[in-house]
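# Give me the fold of what follows.
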Amino acid sequence: MHKKSRARTRHRRAQWRIAVPVVVTCANDACGRRTPPHAACRHCGMYRGRQVMPPA
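The predicted structure follows:
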């Protein structure tokens, strides 16, 4: 087995970055909080314009 050069090692490790979490604004006009996409708002319980869970 051959030793990996510093350039190859660093090139491989350059992909280890952390992805920034994606957030969108809640569609409920009264709420407007930041929430993950395709998920119910944890604050108001709305998803795609309808109430899917009780408000927190």
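# C-alpha only now, for contacts and for neighbours.
Will do.
# Now Arg12: which helix or strand?
Assigned by DSSP states H and E, Arg12 belongs to helix 6-13.
# and after that helix, which helix or strand comes next?
Using DSSP H and E, the first helix or strand after helix 6-13 is strand 24-25.
# now the other sequence, so there's something to compare against:
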Amino acid sequence: MNAVQDAQDQLTKLIRCWEPIDSDDLSKGYTMSDLVYQVSSYVPSPESYSTV
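All right, here's what the predicted structure looks like:
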């Protein structure tokens, strides 16, 4: 299997993401989510970020 085939296989699988343990107190750390997120090909444009 090459990198392209591996990437295509990953498109149909759910992934984990880091989530805060307590969103009101981020100092409590982070944990891995359940397998609930799909891979997205969305990449925001740098112009969409505010520099203020």
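# TM-score for the pair, please.
With the length set by TM-score structural alignment, normalised by the length of the second structure, the two chains reach a TM-score of 0.25; 15 aligned residues with a CA RMSD of 1.7 Å.
# just checking, Trp18 of the second structure touches Tyr37?
No: look at Trp18 of the second structure against Tyr37 with CA atoms under 8 Å: they stay out of range, at 10.9 Å.
# Give me the contact list for the helix holding Arg12 of the first structure.
Under the contact criterion CA atoms under 8 Å, 6 or more residues apart in numbering, helix 6-13 of the first structure has no outside partners.
# quick one: buried residues of it?
By 16 or more other CA atoms under 10 Å, helix 6-13 of the first structure has no buried positions at all.
# how much space between Ser12 of the first structure and Arg6 of the first structure?
Residue 12 of the first structure: Arg, not Ser. Distance from Arg12 of the first structure to Arg6 of the first structure, counting by CA to CA, to the nearest Å: 10 Å.
# Can you classify Gln5 of the second structure as helix, strand or coil?
When classified by DSSP: H, G, I helix; E, B strand; the rest coil, Gln5 of the second structure comes out as helix.
# Near it, how many residues? Count them for me, please.
Neighbourhood size, Gln5 of the second structure [other CA atoms under 10 Å]: 9.
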